[in-house]
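> just to be clear, the model below is a prediction. Sequence and coordinates:
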Amino acid sequence: MNRKDFIKTSTVLAASSFFLNAKGSNFLDRSIRVGLIGVNGMGWSDLNALLKNDGLVCTALCDVDENILKKRAEELQKRNIQVETFVDYKKMLNSSIVDAVIIATPDHWHCLQLVDAVNAGKHVYVEKPIGNSIVECQLMVQAAKKNKAIVQVGQWQRSQQHFKDAIDFVHSGKLGKIRLVKAWSYQGWKSAIPIVPDEPVPAGVHYTEWLGPAQKRPFNSNRFHFNFRWFWDYAGGLMTDWGVHMLDYALLGMKVSDPKSIMASGGKFAFPDDAGQTPDTMTAVYEFDGFNIQWEHAKGIDLGPYNRNHGVAFIGNNGTLVLNRSGWEVIPEKGRMEAVSIQPSLDNGLDKHMENFVASIRQRNPQVSVLLLTLGCQQPQTNESKEAAQKQLDENKENKRIVLDFYQQMFGDKDVSAVDKYISPQYIQHNPSVADGAAAFKLAAAKWFEGQPKTRIDVQHIASDGDLVFIHLKNKNPDGSLKSTIDIFRLEKGKIVEHWDAQQDVPKNAANAHPMF
């Protein structure tokens, strides 16, 4: 595995969830109408968990595979649930029949669809990982804030009681000084992906729409539906599939976000000749002050640490707490503390997570929800004030810069541009009107900022239809430091019609690290 591929997976530690002020009705007098975008696999599980709540009704389904779309609509019809179906998710968002949406599409679509959804006035439940790049995550958070939407990400362990109980024990100090945290996923069920030839697009599949912003390629069944996660164009393999869950709890238990350094080794050791691209075996070590967090994953075998195929272990001087979806226990060092027998899981994490999401929408109160991990920053948990949450985010502003520093050390100043595609999305535009929109934006932006002091305007086109772009502006402060703003614009017919930004101070030593600064 080369260094660049490692960074793509390891630095997107999956922003987990963020909750903002709800907008619109509090839904105390009517049902919440839900639409699902991406109806196969986890999206179907999410919808069924959501529908267990009273006052919820599914009104719309959307998928670019008309075969699975028809199948799911028929399954709902058997339960006396009538839905309208869509192939184009924007048509669903622009309709008046949904209040909230579930986004369960491949990872490379999450950013565009979430931004479009909150701009359309919808609340959003989006599958993990939140995005495929740091800038995508930034844009998603800003769009949600601007629209005062409630957004929850599908890291449902945060709503499960035994996970909370285990972290309370870790925070009690009974384990003594924790010197190492292990997180892992060993997936024995996952075998090699056989190489198959490209083929014509199956009937009923809108393949160009499935690709969206990803690189244009011939249709290949290996890259479609579930297996998309093993290809760099769309996802990041087990690190971004399972790592986002387990590393989230490693960070939460240790109350940290940004490591001092990262190192890793891995590759396709189990199935070197299969069709997948992401590593099937990998170890990563994140260095913090006084302890390390270690991630490891493997396909094709189940016997992970402590005879568990997934989990998190907090290794202290007095004992080790081992936690996974089944429960938790404490294994003592001899004579230093009492053992804690297995405390089993007694609830359904996904169901609880959906209850939490619904309560936030109904009460128009994001603090009902468990505040999770946003852009790698550890936010305060339930019942902490918005002011405390903002303070925590401010204290962790450096989270976006550690990758830049890492790349500077690894490649040197001349090659630091290599970080671009891991910080910003590398969207491929298949619609010629998009290129026209980008060109129109550059002209409009020049006029928009005419006469304003600036050192540079950098443009990164983000939307699939050419109507949404964002730029990074640098302005010098009196002390010589730079102030950076992420400015987001919406265009109509080549003219800027909407603009918002998020400001952040940038230290001098990061000023030339990347165009975003």
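Nice, thanks for sending it over.
> please make it C-alpha for all contacts and neighbour counts, starting now.
Will do.
> and the contacts of stretch 338-353?
For stretch 338-353, contacts defined as Cα atoms under 8 Å, 6 or more residues apart in numbering pick out 46, 49-50, 52, 154, 156-162, 325-332.
> any buried residues in that stretch, and which?
Ser345, Gly349, Leu350, Asp351, Lys352, His353 (16 or more other Cα atoms under 10 Å).
> hmm, back to that, so which of the contacts of stretch 338-353 are in helices?
Here DSSP state H is the test, and the contacts of stretch 338-353 give Asp46, Ala49, Leu50, Gln161, His162 as lying in helices.
> just to revisit the earlier point, now, of the contacts of stretch 338-353, which are buried?
46, 49-50, 154, 156-162, 325, 327-332.
> helix, strand, or coil at the most centrally placed residue in the chain?
What sits nearest the mean C-alpha location of the chain, by Cα atoms, centre = their mean, is Ile130, with 1.6 Å. Judged by DSSP: H, G, I helix; E, B strand; the rest coil, the three-state class of Ile130 is coil.
> for Ser221, see how far away it is.
25 Å (Cα to Cα, to the nearest Å).
> Lys334: neighbour count?
10 (other Cα atoms under 10 Å).
> gap between it and Asn317?
11 Å.
> can you check Phe231 too?
When distance is defined by Cα to Cα, Phe231 is 40 Å away from Asn317.
> quick check: closest non-adjacent residue to His245.
Gln155 (6.2 Å; Cα to Cα, 6 or more residues apart in numbering).
> correct me, but the one you found touches Ile130?
No. Using Cα atoms under 8 Å as the test, Gln155 is too far from Ile130 to be in contact (9.8 Å).
> need the overlap of contacts for these two.
In contact with both Gln155 and Ile130: Ser16, Ser17, using Cα under 8 Å, 6+ apart.
> Phe6 in helix, strand or coil?
Here Phe6 is recorded as helix under three-state DSSP.
> which residues touch the closest residue to it other than its chain neighbours?
Nearest non-adjacent residue to Phe6, counting by Cα to Cα, 6+ apart: Ala264, 7.1 Å away. Taking Cα under 8 Å, 6+ apart, we find Ala264 in contact with Phe6, Met282, Thr283, Ala284, Val285.
> buried residues in the host helix or strand of Thr283?
Thr283 is part of strand 281-288, with elements assigned from DSSP states H and E. Using 16+ other Cα under 10 Å as the test for burial, strand 281-288 gives Thr281, Met282, Thr283, Ala284, Val285, Tyr286, Glu287, Phe288.
> next, the one to line up against it:
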Amino acid sequence: MPSLRPTRRTALKSSIAFGGYLIAPEISAADSTSANEQLNVACIGIGGQGAANVGGVKSQNLVALCDVDQVRGGKAFEKYSQAEKFADYRKMFDKLEKQIDAVVVSTPDHTHFHPSMAALERGKHLYCEKPMAHSVWEVRQMTKLAAKQGVATQLGCQRHAMANMHRSVELIQAGAIGDVSEVYSWVGGSRGMPSIPTQFPKVPETVDWDLWLGPAMPRPYDSTYCPYGWRFWWDFGTGETGNWGCHILDIPFWALGLKYPSRVEATGPEVDPQRTPKQMATKMHFAEQGVDLHWDHASGGPAKLKELGLDGKDMNTLFIGSKGMLLTGFNKLRLLPEEKFADFQSPESTIPKSPGFHKEWIQACKGGAPATCDFRYSGPLAETVLLGNVAYRAGGSFDWDGNTLTASGNDAVPALLKDEYRKGWEVAEV
């Protein structure tokens, strides 16, 4: 990686609330810019969710679009033809480094880290899709370097801006259900364990397969990996936990001010060395808050719902407090038991309406308040999500020291905290 360079934009110097925290930025970058001045933005990974993110920042000056798949990225390449077109983000930075102010990364999970670190090392503001990176170590490196550089960051937890989510957080923080000791969060469905390919077709001429693999170990091309099935292969994705965990666990993280768990446990089907599971369950204890946070990937939700006789349709989180329960999702909520809360007067709203999730980040890049999913909040969230996968793959439980990234009680954990990169993709620790 090249030597560190200062950014052209400035971060806010006052104390700002990140999700559930009140934090003062450690470093302020140089040269503030007018809120009306357009940012020069480069987008890496522009198909699927990447296309949505390009649309989210299209109000700015799109100077570069980068994708290894010319078909997957074709619509964005065509729609924003004023932007220079690249397949390799390294060549993009070599050519346009001085012009670029901010970078959006929306590639598969295993290739979030390297372009993100390249952007951060050059002092560029960064918007990165969830779950931030492919390993706990990678997330921590990105979080540390972003803080060191004083740049504006945002993790792609777009539902953080939704009004119902704000209301759920306000109810918990106002003490509507008393002291919360237990939370159940879940995603339904049974996606995972795709079929292992036995015949390998020729790589499409429109795909640079070597660049798509990036730091991952070489393997033959197959459509089960690219363009989308990668999510359910450990070498490339993080399963449904990585896919949905940052969206859903954002609710209890924000509401309860969680950071690093002190213990992580997991159960599920026999671990497959290649593929992510169709179901799994984790339990994370947060000693500081005295909270047990359960995460389930299970069709129909966690067993707790049936135990309590609750319908979890369109919901994803159950808070259990000393005075009642809150069952909530992205779009609706219920205080329980309903007869107890029949005359409940909701507290006054305290969370400002978001100007728009991407706009939060754009404003932060221009010297405004940090975005609500700045890495100082969302980094610990992403690490916790990935720790659930670590516990499952390690076959059990472990105690966790989030300050030092060390586990005790399970010898299988250390090897799962950091990926092994193929030659030429090695990265030094920040």
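Looks like it came in fine. Bear in mind that the values here come from a model prediction, so they are computed numbers and not experimental data.
> quick TM-score on the pair, please.
After superposition, the two chains reach a TM-score of 0.77 (TM-score structural alignment, normalised by the length of structure 2), with 375 aligned residues with a Cα RMSD of 3.4 Å.
> list the helices and strands the next helix or strand after the strand holding Thr283 of structure 1 packs on?
Where DSSP H and E defines the elements, the next helix or strand beyond strand 281-288 of structure 1 is strand 291-299. Counting contacts by 3 or more Cα pairs under 8 Å, 6 or more residues apart in numbering; DSSP states H and E, strand 291-299 of structure 1 is packed against strand 178-187, helix 243-254, strand 281-288.
> closest one to Cys62 of structure 1 among those?
For those, proximity to Cys62 of structure 1 was assessed by Cα to Cα; helix 243-254 is nearest, at 25.9 Å.
> have a look at how far, on average, the closest one is from structure 2.
Superposing on structure 2 places helix 243-254 of structure 1 at an average distance of 2.0 Å from its equivalents, by mean Cα distance after the TM-score superposition for structure 1.
> please tell me which residues of structure 2 the next helix or strand after that helix aligns onto.
Counting by DSSP H and E, the next helix or strand C-terminal to helix 243-254 of structure 1 is strand 261-267. Per TM-score structural alignment, the counterpart of strand 261-267 of structure 1 in structure 2 is residues 263-269.
> my read: Ala104 of structure 1 touches Ile130, true?
No. Assessed by Cα under 8 Å, Ala104 of structure 1 is found out of contact with Ile130, at 10.4 Å.
> what do these two both touch?
Listed as contacting both Ala104 of structure 1 and Ile130 by Cα under 8 Å, 6+ apart are His110.
> rewinding a little: give the other helices and strands that the strand holding Thr283 of structure 1 contacts.
strand 261-267, strand 291-299.
> ok, back up a step: closest to Gly121 of structure 1 among the ones in helices among the contacts of stretch 338-353 of structure 1?
Taking those together and measuring to Gly121 of structure 1 by Cα to Cα, the closest member is Leu50, at 19.4 Å.
> tell me the strands in the stretch 301-430 of structure 2, going along the chain?
317-321, 325-328, 333-336, 398-401, 406-408 (DSSP state E, counting those that start in this stretch).
> no wait, the stretch 101-250 of structure 2
102-105, 125-128, 153-155, 180-187.
> the residue nearest to His245 of structure 1 pairs with which position in structure 2?
With TM-score structural alignment as the criterion, Gln155 of structure 1 pairs with Cys157.
> with Glu287 of structure 1 instead?
Glu287 of structure 1 maps onto His285 in structure 2, by TM-score structural alignment.
> likewise for Cys111 of structure 1?
Per TM-score structural alignment, Cys111 of structure 1 is aligned with Phe113.
> excluding chain neighbours, what is closest to that match?
Ala133 (5.5 Å).
> same check, this time on Gly311 of structure 1
With sequence-adjacent residues excluded and distances taken as Cα to Cα, 6+ apart, Gly311 of structure 1 is closest to Asn324, at 4.3 Å.
> need the contact list for that neighbour.
Phe163, His310, Gly311, Val312.
> what lines up with it in structure 2?
Asn324 of structure 1 maps onto Gly329 in structure 2, by TM-score structural alignment.
> show me what Ala76 of structure 2 aligns to in structure 1.
Checking TM-score structural alignment: Ala76 of structure 2 goes with Arg72.
> next one: its match from Asp63 of structure 1, what distance?
In terms of Cα to Cα, Arg72 of structure 1 sits 10 Å off from Asp63 of structure 1.
> re earlier: would TSV of the strands of the stretch 301-430 of structure 2 with distance to Phe18 of structure 2 be doable?
Shown next, in TSV, are the strands of the stretch 301-430 of structure 2 (distance: least, Cα to Cα, whole Å):
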stretch	distance to Phe18 of structure 2
strand 317-321	21
strand 325-328	22
strand 333-336	23
strand 398-401	22
strand 406-408	25
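> quick one: closest of those to Glu270 of structure 2.
Set against Glu270 of structure 2 and scored by Cα to Cα, the strands of the stretch 301-430 of structure 2 come closest in strand 398-401, at 18.2 Å.
> would you mark the buried spots in the longest helix anywhere in structure 2?
If you go by DSSP H, structure 2 has its longest helix at helix 375-394. Residues 375-394 are the ones in helix 375-394 of structure 2 that count as buried (16+ other Cα under 10 Å).
> just give me the neighbour total for Gly316 of structure 1.
20.
> pretty sure it contacts Leu180?
Yes. Contact status for Gly316 of structure 1 versus Leu180: in contact at 7.3 Å, counting by Cα under 8 Å.
> hang on, the earlier thing: for Val291 of structure 2, see how far away the match of Glu287 of structure 1 is.
For His285 of structure 2 relative to Val291 of structure 2 (Cα to Cα), the value is 6 Å.
> which one of the ones in helices among the contacts of stretch 338-353 of structure 1 sits closest to Ile488 of structure 1?
The closest of those, once distances to Ile488 of structure 1 are taken by Cα to Cα, is Asp46, at 30.7 Å.
> what does that closest one align to in structure 2?
Under the alignment (TM-score structural alignment), Asp46 of structure 1 pairs with Asn53 in structure 2.
> and the closest residue to Gln160 of structure 1 other than its chain neighbours, how far from Ser159 of structure 1?
Distances taken as Cα to Cα, 6+ apart place Gly349 nearest to Gln160 of structure 1, at 4.7 Å, with adjacent residues excluded. Here the distance between Gly349 of structure 1 and Ser159 of structure 1 works out to 6 Å (Cα to Cα).
> so how far is the first residue of stretch 253-265 of structure 1 from its last?
So stretch 253-265 of structure 1: terminal residues 25 Å apart, Cα to Cα.
> report the buried residues of it.
Neighbour-count burial for stretch 253-265 of structure 1 [16+ other Cα under 10 Å]: Gly253, Met254, Val256, Ser257, Asp258, Pro259, Ile262, Ala264.
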